[in-house]
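[1] I'll drop the sequence and a predicted model, then ask my questions.
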Amino acid sequence: MRGGHKTPADQDGQMKTAKAWPGAAVTVFAMAFGAGVGLAQGTGPGVAPDAANMPPVSADAQISRNQNGQQEPGRGSVTNLPVPRYVSLKGDEGNARRGPSLSHRIDWVFRHSGMPLRVTAEFGHWRRVEDQDGAGGWVHYALLSGVRTAIVQKDMLDLLAKPDPRSNVVARAEAGAIVRLHECTNDWCRVSGGGEKGWVLKTAIWGVDADEIRD
């Protein structure tokens, strides 16, 4: 059974382990860069990590603030980084709140380290993020990392040796697998997970913009 992207708040998201595909010479991995993907709906104060008990260090935190106070179009008012942009969940869990403070209720609890998220707004030490389904809220920046990851959206996705559909298949990934994102061309991205690395079509993953080029 494949683990869902959303689970009740009092249950852990199902995890899948790497396995060999019977009768095939390539590796099939169901999760990578952490423990799969999960999202739980919050029903109360929550017990997942939050700003109060996380170290104030993250990729966002290390970026110099916009000193002149003028927000450039398409840039965050706090970090001056592009908005929207992609980040990943640093720890195994993170609270997503209805507003940018600890006084706001927890709407969601993101689960699993490395889960890709999209930053859509900034306010002080808080970032409004969303997952591939558009669910999310305000998360403290200490819970986020600048490490780029992606979620596989196509089941049994071929990882190819080269960015060419005729290239050899080096591994396959199940839908929902979290992979590390490397370089990207107009149509392809190089990803890694489960000890394997290969090229996939951009349209088969979530966590990178269609026009984004990565070296």
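    Arrived safely, thanks for sending. Only a predicted model underlies this, so the values are computations on that prediction, with no experimental measurement involved.

[2] rest of the way, CA atoms for contacts and neighbours
    Fine.

[3] I figured P100 was touching Y141, is that so?
    No - between P100 and Y141 there is no contact, the gap being 10.6 Å when judged by CA atoms under 8 Å.

[4] Of these two, which one has the most company?
    Y141 (26 against 19; other CA atoms under 10 Å).

[5] That one touches V129, doesn't it?
    No - between Y141 and V129 there is no contact under CA under 8 Å: 10.3 Å.

[6] okay, and the common contacts of the two?
    Common contact partners of Y141 and V129 (CA atoms under 8 Å, 6 or more residues apart in numbering): none.

[7] Now for K90: which residues touch it?
    113-114, 143-145.

[8] can you do 6 Å?
    Residues counted as contacts of K90 (CA atoms under 6 Å, 6 or more residues apart in numbering) are 113, 143-145.

[9] What of I213?
    I213 neighbours (CA under 6 Å, 6+ apart): 184-185.

[10] From K202, how far off is it?
    To K202, I213 is 11 Å away according to CA to CA, to the nearest Å.

[11] same thing with A171?
    17 Å.

[12] Of the two, which one has the most company?
    Neighbours were tallied for A171 and for K202 using other CA under 10 Å; the higher tally belongs to A171 (27 against 22).

[13] three-state assignment of that one?
    strand (DSSP: H, G, I helix; E, B strand; the rest coil).

[14] Tell me which residue lies nearest the centroid of this structure.
    P116 (0.7 Å; CA atoms, centre = their mean).

[15] Which residue lies closest in space to that one, excluding its sequence neighbours?
    Using CA to CA, 6 or more residues apart in numbering and skipping the chain neighbours, the partner closest in space to P116 is S88 (4.3 Å).

[16] before we go on, here's another structure to hold up against the first:
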Amino acid sequence: MKKEKNRFWKIWALPAQIGLVFALALPVSSAPEGDAVRGSVTNLPLPRFVSLKAAEGNVRRGPSLNHRIDWVFRHRDMPLLVTAEFEHWRRVEDAEGQGGWIYYSLLSGARTVSVAVDGTALRVRPDPEAQIVAEAKAGVIGRLGECDPNWCRIAAGSTKGWVVKSALWGVAADELRE
């Protein structure tokens, strides 16, 4: 066990030190505009939204079982933002900016959102004058459907409706979905 831990730290510490040197030496705008940052493991865009697949997920200080648990996420389907990848681990944040490293099998690509504004109206159409189907409290989690530039369709339990995108966490402001 001790041998594995030392080997891990040797591999992990060196890239971190090298990365710091490059980060200080390169200009901030070194990547051409329009080039999305991609995860080194999955080649998927970073950052990206996912959801918690399990009813409970340990969030650790670093990307291994040797690191201490800082948080336990306890809401199945809660939206999370993946900000980094390392082997089978993903660095994630919740709507409050809390997070750390979680094992990849606890995450799902199924998209969910949480309501960020208390009393958010779900409407029958993406129109501020459309009939209100329901009002959601802050923290309600729903499945994400289609999105236009200003509205997203969500399903929370048996209720479906259109919500102003700015009242949701788990979808990018410029994101469009069919």
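    Nice, I can see it. Note that the structure is predicted; figures quoted are calculated from it, not measured.

[17] Contacts only, for the aligned residue in structure 2 for the residue nearest to the centre of structure 1.
    Aligned by TM-score structural alignment, P116 of structure 1 pairs with P79 of structure 2. Listed by CA under 6 Å, 6+ apart, the contact set of P79 of structure 2 reads 50-51, 112-113, 170.

[18] now with 10 Å?
    49-53, 92-95, 107-114, 141-143, 169-171 (CA atoms under 10 Å, 6 or more residues apart in numbering).

[19] ChimeraX command for the buried members of those residues?
    Buried residues among those (16 or more other CA atoms under 10 Å), as a ChimeraX selection:
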select :49,50,51,52,53,92,93,94,95,107,108,111,112,113,114,141,142,143,169,170,171
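
[20] Now, the contacts of P79 of structure 2 that are in strands?
    Counting by DSSP state E, these place 49-52, 92-93, 107-108, 112-114, 141-143, 169 in strands.

[21] W9 of structure 2: which of the residues you listed is nearest?
    V92 (21.3 Å; CA to CA).

[22] That closest one pairs with which position in structure 1?
    Under the alignment (TM-score structural alignment), V92 of structure 2 maps onto V129.

[23] What separation is there between that match and V200 of structure 1?
    Counting by CA to CA, the gap from V129 of structure 1 to V200 of structure 1 is 25 Å.

[24] Repeat that for G114 of structure 1.
    From G114 of structure 1 over to V200 of structure 1 (counting by CA to CA), the distance is 19 Å.

[25] which of these two has more neighbours?
    G114 (28 against 24).

[26] Surely that one is in a helix?
    No - per three-state DSSP, G114 of structure 1 lies outside any helix segment and is coil.

[27] That one contacts G91, doesn't it?
    Yes - using CA atoms under 10 Å, G114 of structure 1 is in contact with G91, at 7.5 Å.

[28] hmm, back to that, distance of the match of P116 of structure 1 relative to T112 of structure 2?
    5 Å.

[29] Also D94 of structure 2?
    From D94 of structure 2 to T112 of structure 2 the distance is 12 Å (CA to CA).

[30] can you check F86 of structure 2 too?
    24 Å.

[31] all helices of structure 2, in order?
    For structure 2, applying DSSP state H gives helices covering 2-25.

[32] how many other residues sit next to the residue nearest to the match of V92 of structure 2 when sequence neighbours are not counted?
    Closest residue in space to V129 of structure 1, ignoring its immediate chain neighbours: V119 at 4.4 Å, by CA to CA, 6+ apart. V119 of structure 1 has 24 neighbouring residues, counting by other CA under 10 Å.

[33] Neighbours of M156 of structure 1, how many?
    For M156 of structure 1, the neighbour count with other CA under 10 Å is 15.

[34] what does it align to in structure 2?
    Using TM-score structural alignment, M156 of structure 1 sits opposite G119 in structure 2.

[35] got a list of what its match touches?
    134-138, 167.

[36] out of these, who's nearest W71 of structure 2?
    The closest of the contacts of G119 of structure 2, once distances to W71 of structure 2 are taken by CA to CA, is A138, at 21.0 Å.

[37] residues contacting the closest one?
    With CA under 10 Å, 6+ apart, A138 of structure 2 has these contacts: 114-120, 167-168.

[38] For A116 of structure 2, see how far away it is.
    From A138 of structure 2 to A116 of structure 2 the distance is 5 Å (CA to CA).

[39] overlap in contacts of those two?
    Joint contacts of A138 of structure 2 and A116 (CA under 10 Å, 6+ apart) are 167-168.
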